[in-house]
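> Attaching a predicted model along with its sequence, questions to come.
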Amino acid sequence: MIDPRRFRDALGRFATGITVITCLDPQGEVPNGFTANSFSSLSLDPPLVLFSLRRDAGCLGAFERARAFAVNVLAEDHQGLSNRFAGKEAGRWEGLEFEAGQTGAPLLPGMLAQFECRTEMIHDGGDHRIFVGRVLRLTMPREGEPLVYYQGDYRFLARD
């Protein structure tokens, strides 16, 4: 049997980028979002991406109902935004500027890249749900270095 804490520690040795994944809940037209490092490319043809979301996440129902989402790729100066969407859901959107993408999902300003997706499939994955999305539109609003997560903390890429 694999110890859950040890498993999590070992996974933490894999450096990942940080995203904020958003949707517009059709129940009340309410924006939702969360910080995720579970984002990954899946296929080039067709263009597919995936992310996973805990079954006990407060926003799970919104993402299941929305059938579309946006992936906002954070830059190294977005640590505060990452923390905001990693914390409790209340107040996440207060005073935050965003625009609605073509799917209605919120697009956050100043991102390194944004992927607007239609949900193609949702799979069970243990204590998570796995969302597969077809990329309908992508943008790369700015250049910059990514915000990286490694061993439970934010990291920055070394410059030459």
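Cool, got the structure.
> contacts and neighbour counts: CA atoms only from here.
Noted.
> what's around the closest residue to Phe98 other than its chain neighbours, how many residues?
The shortest distance from Phe98 to any non-neighbouring residue, by CA to CA, 6 or more residues apart in numbering, is to Leu108 (4.8 Å). Leu108 is flanked by 22 other residues according to other CA atoms under 10 Å.
> Please apply the same query to the one 4 residues further on.
The tally of other residues near Leu112 (other CA under 10 Å) stands at 20.
> Please list all residues in contact with it.
Leu112 makes contact with 72-75, 140-144, 146 under the criterion CA atoms under 8 Å, 6 or more residues apart in numbering.
> do that again at 7 Å, thanks
Neighbour list for Leu112: 73-75, 140-144 [criterion: CA atoms under 7 Å, 6 or more residues apart in numbering].
> And Arg155, how far from Asp77?
According to CA to CA, to the nearest Å, Arg155 and Asp77 sit 11 Å apart.
> so what's the most centrally placed residue in the chain closest to, chain neighbours aside?
Centroid-nearest residue in the chain, with CA atoms, centre = their mean: Ile21, separated by 3.1 Å. For Ile21, ignoring the flanking residues on the chain, the nearest one in space by CA to CA, 6+ apart is Val71 at 4.5 Å.
> try this one next to it:
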Amino acid sequence: MSIDPREFRDALGNFATGITVVTTLCHDGNPIGVTINSFASVSLEPPLVLFSLKTDSPLSDFFLTQDHFNICILSETQEKVSNLFAGREENKFDQVEWGFGENGCPSLKGTLAVLECKRAEAHIGGDHTIFVGEVTRIEMEENGGPLLYYKGGYKTF
């Protein structure tokens, strides 16, 4: 049975997801980040999470070669941040407030939470690479509700 890609995408659009920006460093030490909504918890013991990124993304190699990354869970006020890190614009970090986490990776300000992770595994799954990280530190802030993605658009509670 063949599944139509558009129909598959539309069906998956019925599942509301949170929006994250996943960050790490380039080989030269510059910060990079990308908007991701394919994020999930994997395990409580040990604390594991995952995200996936198109394997042919120019950023994929950085996440494969760096030992650490941060997952910044966006708040309902950060739609512009989501759009910024989803785009190809350069100097994204010049346009947002951020600092470094204890693991040395960029940490966006104004998020609901930042999960500092050590890369545990990476797996190819279709046209994506699935990155599994062990959470080594958590930082949470009270910044309202989550930014959600549902049926092709942003939503909030």
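Received it, and whenever you're ready, just let me know what you need. Source: prediction; values computed, not measured.
> you'd agree the residue nearest to the centre of the first structure is up against Ala70?
Yes - with contact defined as CA atoms under 7 Å, Ile21 of the first structure reaches Ala70; the gap is 5.6 Å.
> related to what we said a few turns ago, make TSV out of the contacts of Leu112 of the first structure and add secondary structure.
Below are the contacts of Leu112 of the first structure laid out as TSV (DSSP: H, G, I helix; E, B strand; the rest coil):
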residue	secondary structure
Val73	strand
Leu74	coil
Ala75	strand
Met140	coil
Pro141	coil
Arg142	coil
Glu143	coil
Gly144	coil
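> Same check for these, but in the second structure.
Among the contacts of Leu112 of the first structure, the ones still in contact in the second structure (both residues aligned by TM-score structural alignment, their matches' CA atoms under 7 Å) are 73-75, 140-143.
> one step back: buried ones among the contacts of Leu112 of the first structure?
Neighbour counting by 16 or more other CA atoms under 10 Å classes 73-75 among these as buried.
> With respect to Met121 of the first structure, which of these is nearest?
When these are ranked by distance to Met121 of the first structure (CA to CA), Val73 comes first, at 21.6 Å.
> Quick check: the closest one vs Leu108 of the first structure, distance?
For Val73 of the first structure, the distance to Leu108 of the first structure - CA to CA - is 9 Å.
> Quick one: the strands in the first structure, in order.
Assigned by DSSP state E, the strands in the first structure fall at 16-17, 19-25, 30-36, 40-43, 48-54, 68-73, 99-100, 106-107, 113-125, 128-139, 148-150, 153-155.
> mind checking which of those is nearest Arg84 of the first structure?
Judging these by CA to CA, what sits closest to Arg84 of the first structure is strand 30-36, at 8.2 Å.
> which residues are in contact with that closest one?
Defining contact as CA under 7 Å, 6+ apart, one finds that strand 30-36 of the first structure is touched by 18-25, 59, 82, 85-86, 106.
> Need these in CSV (columns: distance to Asn37 of the first structure).
Below are the contacts of strand 30-36 of the first structure laid out as CSV (distance: CA to CA, whole Å):
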residue, distance to Asn37 of the first structure
Ile18, 5
Thr19, 6
Val20, 9
Ile21, 10
Thr22, 13
Cys23, 16
Leu24, 20
Asp25, 22
Cys59, 16
Ser82, 10
Phe85, 12
Ala86, 11
Pro106, 18
